[in-house]
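> Sequence first, predicted model second:
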Amino acid sequence: MIPYGRQSISNEDIQAVVETLQSDFLTQGPAVPAFEQALASYCQVPYAVAVNSATSALHIACLALDVKAGDRVWTSPISFVASANCALYCGATVDFVDVEPDTGLMSVRALAEKLQQAAANNTLPKVLIPVHLAGHSCAMQQIATLCQPYGIRIIEDASHSVGGTYMQQKIGSCQFSDITVFSFHPVKIITTAEGGVALTKDVALAARMQLLRSHGITRNPDDMTEVSHGPWYYQQIELGLNYRMTDLQAALGLSQLKKLDTFVAKRLEAVARYSNLLQNLPLDLPTECPAGQSAWHLYIIQLHDENRRLAVFEALRSAGIGVNVHYIPIHTQPYYQKLGFHWGDFPQAEAFYSRIISLPLYADLTAEQQQQITLALQQAFQE
C-alpha cells in the first residue's frame, strides 16, 4: 500500500533520539528549548512554545487569548475537528465561515459578509482561526484587514504549513496573526512523532502559553505571590495542563528541522510530476495561494463528477493506493449537529467535500509510485 502520507526518518534522526535516550534528560531538558529556538529562528518570530500536539497548541492559544464561556470563535468547516474543538474546551461557542470552492480555504468574501451581519447583531467573534488547508496559506492579509476594525484576534491553524511562505515571509512569522500553530504528526512535513508548537511575537502571550502547558506552575520569583521559600519552591498561579513536549520528541524535531527545506523541495517535485501526469483526467488539480509558496502537506484533487468519488476511491484503495479524504466538514459531525448545525449550512464546504480525494504525497514518494497512482486513477475512471 502506498500511503497518502508518511514520515521520512534518517539514521541521523535515529541517532539524535538515541543520544537523548542516553542523556540525563528524557523530558524537561535542553532539547525542547533548543528546538523552540531553532524553529523560532527559522520562522523569524521571537517565541515558540512546544507542546505535545497541535491540538494542545490550539487549546493554549485560545486560553492565552482569554477565550471563555460567552465568547465566540469562528473557524473553517474544512479542517480536522481540533480546529473547532479547541474553542469548545474553553467553554466558547463555535461557528464557521464558508470556504472557497476551488481551494477549500476560508473565503474572504464569506468572512466579510458574516462579519457585517455579526456586527449588526452584536455576535462578533473574539477569535478567528483560519486553516491553511493542505499547506496553502489563507489570504491572511485580507483576513487580518477585515478583523482589525472589530478587534478580533487571529490564530493561524497552520498545522499543514511548516516550511511554507506567505508574502515573502515564512508561515509562522505571525505577520498577520497573534499566534500560529504547527503540527508535527508523522504525516506532516516534519515530525516529532506527536507534537505541536504555538508561535507568537507577543512576549505576554508566549509567557502565558508556557505557563499553561505545564500545570500553570511557575518557578519565577517575579511571578509569585510571596517570597520564594528556597530553590525548590514553585507556585501554581493558574489552572494549567500537562501539554509538555518531551526531549525525545524535540531531539527528533531538531534533526528533522535541518531537512525541512529539502522535504518541501521534494514535495514540490512530486507536485510538478502530478501536474503533468494528471492533466488529462476528469478532475481539477489543486491550486495554492498566489501570494505564497505552499508546503504541500496534501495533494487534494477534485473529481468533475462527485457521483464517481466513492467508486474511484474504492478502486484506488483496491489497487494499493492509500488515498484519503480531507476533510469531512466539521459542522456535519454528529457532535456538532447536536450543537445546532446541519447539512446545508455551509454549501461551498459541502460541495468541496463531495468531490475531493487526497492522493499520496510525501518527501520519499518516487516517480515510479506516482506512475502507479496515475495508472490506477486512469483505470478507475475507465471502469
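Here it is on my side, so go on. Numbers count the residues shown, from 1 in each chain.
> only C-alpha atoms for contact and neighbour calcs from this point on.
Noted.
> Can you pull up the most central residue in this structure?
S159 (1.6 Å; C-alpha atoms, centre = their mean).
> check contacts around that one.
A54, H132, G135, V181, F182, S183, F184, K188 (C-alpha atoms under 8 Å, 6 or more residues apart in numbering).
> Of the residues you listed, which is the most crowded?
In terms of neighbour count, V181 stands highest of those at 31 neighbours, by other C-alpha atoms under 10 Å.
> Could you double-check that that residue lies in contact with S56?
No: counting by C-alpha atoms under 8 Å, V181 does not reach S56; the two are 9.7 Å apart.
> can you list residues touching both of those two?
Counting by C-alpha under 8 Å, 6+ apart, the residues touching both V181 and S56 are G196.
> Tell me who's in contact with D95.
Counted by C-alpha under 8 Å, 6+ apart, D95 has contacts R72, V73, W74, T75.
> Give the other helices and strands that the helix or strand harbouring L211 contacts.
Counting by DSSP states H and E, the element that carries L211 is helix 203-212. Judged by 3 or more C-alpha pairs under 8 Å, 6 or more residues apart in numbering; DSSP states H and E, the packing partners of helix 203-212 are strand 47-51, helix 54-64.
> Just give me how far stretch 277-292 sits from the chain centre.
For stretch 277-292, the gap between its own C-alpha mean and the chain's C-alpha mean amounts to 21 Å (C-alpha atoms, centre = their mean, to the nearest Å).
> could you redo the contacts of D95 as TSV and give each row secondary structure and neighbour count?
Shown next, in TSV, are the contacts of D95 (DSSP: H, G, I helix; E, B strand; the rest coil; neighbours: other C-alpha atoms under 10 Å):
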residue	secondary structure	neighbour count
R72	strand	20
V73	strand	25
W74	strand	22
T75	strand	24
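> quick one: which two of these are the most distant?
R72 and T75 (10.2 Å; C-alpha to C-alpha).
> part of a helix, is the residue nearest to the centre of the chain?
No: applying DSSP: H, G, I helix; E, B strand; the rest coil, one finds S159 to be coil, outside a helix.
> What is the neighbour count of the nearest residue to K266 once chain neighbours are set aside?
In space, and not counting its chain neighbours, K266 is closest to A363: 5.2 Å by C-alpha to C-alpha, 6 or more residues apart in numbering. A363: 22 surrounding residues under other C-alpha under 10 Å.
> Pasting the second one now:
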Amino acid sequence: MIPYGRQYIDEEDIRSVIEILRSDFITQGPKVEEFERALAEYCGATYAVAFNSGTSALYCAYRALGIKEGDSFITTPITFTATVSMGVMLGAKPIFCDVEEDTGNMDVNLLEELITQNTKLVVPVHYAGHPVNMQKLWEIAQRHNLWVVEDACHALGSSYKGYKTGSCKYSHITVFSFHPVKHITTGEGGAALTNDRDLYEKLLQCRNHGIRRGEDWEYSVEFPSFNFRITDIQCALGLSQLKKLSTFVERRRKVAEFYKSRLSNNPHLDLPVEKPYAFHSYHLFPIRLRDEKRRREVFRRLRQSGIFVQVHYIPVYWHPFLNYPKGLCPVAERFYSKEVSLPIYPSIKDEELYYVVEKLEEILSD
C-alpha cells in the first residue's frame, strides 16, 4: 500500500530516543526546552512551547488570547475540525470565510465583511502547506484590533515573502503539528510559537494545569487547565527530525514537481499552485477533479489499486456539532467536492510515483 503520507524515521532518530530512555528524564526534562529553542530558532520566533498535539496547542493559543463565551472568530471551513472545535470548546462562535479556488486557503478579500463587534480572532489555515496572504490579513486584523493565530499544522518549512512560517511576522501565535504525516514527527505532538512574552507565559501555564511556579515547592493554579505536556522522548525525536527538515521539504517539492510535470496537461484535473509570495512546503498534494461526479469512483479505484489517497476536508460546518446550512461557503464546498490528496512524503520511491500517475491516468481515461 502507498499511503497519502507517512513518517520517515532513520537510525539517528532511533538512537536519539534510546539515549533519552537511558537518561534520568523521560518527561519534564531538558530535552523539551532544547527542542523548543531549536524550533523557535529555525522559524525565527522568540518563543516556542511544545505540546502533546497540535490540537492542544490550538486550544492553549485561543485560551492565552482570552477567547471566551460570547466571542466569535473567523476561520476557513477547509481544515481539520480542531481549528474550529477548540474555539467552540471555549464558548466562541465560528464564522466561516470562503476560500480561494486555486489554493483552498482563506480568501482574504472576503474577510472584512465578516467582522462584527463580537469578533476577537482570525485563524488562517495554511492549507496543504501553502501560506495564506498574511500581510493583507494582518493589515485587516490590525484595523479592527483582532488577534491572529496561524494554524500552520500543514506548513512547517514554508515561507511567506521570505519569512518562515512560524516567525509570527504577521500573527500573534503560530501553531504546528508533529503528527506522523506532517513534515517532522514527535509521534504525536505540536507547538505554539510567539514573539510576545506574556503570551508565552500563558501558553506555558495552559500546558501544565494552569500552574504558575513560585519559590521552592510553592505554586499556584491561576486557572484550571489540562496536562498538555510533551515528553523528553518525543522531543528527542523532534530534535533529530528537525535536523532533516530542509531535506524533507526539498523532497516533497520534488515529488510535487514530478506530479505537475506528468499531470499538468491532463484535461480532467486541476493541480495545486504556488503563488508568487509563497514557498510551498507540500504537506499535501491536493488535485481537483473537473468532473466532481467521478470523485468517489476515482477515490475507490485508486484505493483498490493500493494507493491510499485521502480527501481534505469535509467543510467543518457540515459536521453535526455545528450543522450550519450548506451553501454557506460555495467555493469551499465546490473545492471539497472535487479534491483528492495524492501520496506525498519524503520516502516515497520514484517507482511508486510512476505507479500513482499511471493508475490515475488509466482511471481518468476510462
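Noted; the coordinates are in hand. These numbers come from a predicted model, not from an experiment.
> Next, the TM-score between them, please.
After superposition, the two chains reach a TM-score (TM-score structural alignment, normalised by the length of the second structure) of 0.98; 365 aligned residues with a C-alpha RMSD of 1.0 Å.
> returning to what we had before: who's in contact with the residue nearest to K266 of the first structure?
S8, F263, V264, K266, R267.
> Show me what it aligns to in the second structure.
Alignment note (TM-score structural alignment): A363 of the first structure maps to P346 of the second structure.
> From A61 of the second structure, how far out is that match?
30 Å (C-alpha to C-alpha, to the nearest Å).
> just to revisit the earlier point, which one of the contacts of D95 of the first structure sits closest to P3 of the first structure?
T75 (28.4 Å).
> Helix, strand, or coil at the spatially closest residue to S246 of the second structure that is not a sequence neighbour?
Of all residues not flanking S246 of the second structure in the chain, G157 sits nearest, at 7.1 Å (C-alpha to C-alpha, 6+ apart). Using three-state DSSP, the structure places G157 of the second structure in coil.
> residues in contact with G157 of the second structure?
K164, T165, H183, L245, S246, V249, S281.
> helices or strands up against the helix or strand harbouring F263 of the first structure?
When elements are assigned from DSSP H and E, F263 of the first structure belongs to helix 260-277. On a contact count with 3+ C-alpha pairs under 8 Å, 6+ apart, helix 260-277 of the first structure meets helix 367-382.
> hang on, the earlier thing: shared with the second structure, which of the contacts of D95 of the first structure?
Conservation of the contacts of D95 of the first structure in the second structure, assessed by both residues aligned by TM-score structural alignment, their matches' C-alpha atoms under 8 Å: retained contacts are R72, V73, W74, T75.
> Go through those residues and say which is closest to Q249 of the first structure.
T75 (28.7 Å).
> just checking, the closest one touches V97?
Yes: assessed by C-alpha under 8 Å, T75 of the first structure is found in contact with V97 at 6.1 Å.
> Once you drop chain neighbours, what's closest to E306 of the first structure?
Closest residue to E306 of the first structure apart from its sequence neighbours, by C-alpha to C-alpha, 6+ apart: R355 at 4.7 Å.
> before we move on, what about Y336 of the first structure?
In space, Y336 of the first structure is closest to I330, 7.1 Å off (C-alpha to C-alpha, 6+ apart).
> Now check the second structure for the residue matching the one you found.
By TM-score structural alignment, I330 of the first structure lines up with V316 in the second structure.
> Could you pull up the contacting residues of its match?
So V316 of the second structure contacts P77, I78, T79, F80, T81, V84, L322 (C-alpha under 8 Å, 6+ apart).
> Same question for the second one, what's its three-state structure.
Read that as I78 of the second structure. Looking at I78 of the second structure with three-state DSSP, the answer is coil.
> Tell me which stretches of the stretch 251-366 of the second structure form helices.
295-304, 330-338, 350-365 (DSSP state H, counting those that start in this stretch).
> Provide a list of residues in contact with N145 of the second structure.
Applying C-alpha under 8 Å, 6+ apart, the residues contacting N145 of the second structure are K120.
> Aligned to it, what sits in the first structure?
N145 of the second structure maps onto G151 in the first structure, by TM-score structural alignment.
> For A118 of the first structure, see how far away its match is.
13 Å.
> before we move on, what about E36 of the first structure?
38 Å.
> neighbour count winner among those two?
E36 (22 against 13).
> Leaving out chain neighbours, which residue sits closest to that one?
Using C-alpha to C-alpha, 6+ apart and skipping the chain neighbours, the partner closest in space to E36 of the first structure is A48 (5.1 Å).
> What about that neighbour, how many residues nearby?
27.
> shouldn't it be in contact with D202?
No: contact criterion C-alpha under 8 Å: A48 of the first structure and D202 do not qualify, at 10.4 Å.
> Please, where are all the helices along the stretch 1-150 of the second structure?
For the stretch 1-150 of the second structure, helices defined by DSSP H, counting those that start in this stretch occupy the ranges 11-21, 30-43, 54-64, 82-89, 134-143.
> distance from the longest one to the first structure after superposition?
After superposition onto the first structure, helix 30-43 of the second structure lies on average 0.4 Å away from the residues it aligns with, using mean C-alpha distance after the TM-score superposition for the first structure.
> tell me what that helix is packed against?
Going by 3+ C-alpha pairs under 8 Å, 6+ apart, helix 30-43 of the second structure lies up against strand 47-51, helix 232-242.
> To L239 of the second structure, which of the helices of the stretch 1-150 of the second structure lies closest?
Comparing the helices of the stretch 1-150 of the second structure by C-alpha to C-alpha, helix 30-43 comes nearest, at 5.5 Å.
> Using neighbour counts, pick out the buried residues of that closest one.
Across helix 30-43 of the second structure, burial judged by 16 or more other C-alpha atoms under 10 Å covers K31, V32, E33, F35, E36, R37, A38, L39, A40, Y42, C43.
> which residue lines up with D291 of the second structure in the first structure?
Under the alignment (TM-score structural alignment), D291 of the second structure pairs with D305 of the first structure.
> contacting residues for the nearest residue to L39 of the first structure once chain neighbours are set aside?
In this structure, L39 of the first structure finds its nearest non-sequential neighbour in A48, 7.0 Å apart by C-alpha to C-alpha, 6+ apart. The contact partners of A48 of the first structure, taken as C-alpha under 8 Å, 6+ apart, are E36, Q37, L39, A40, V197, A198, L199, T200, A206.
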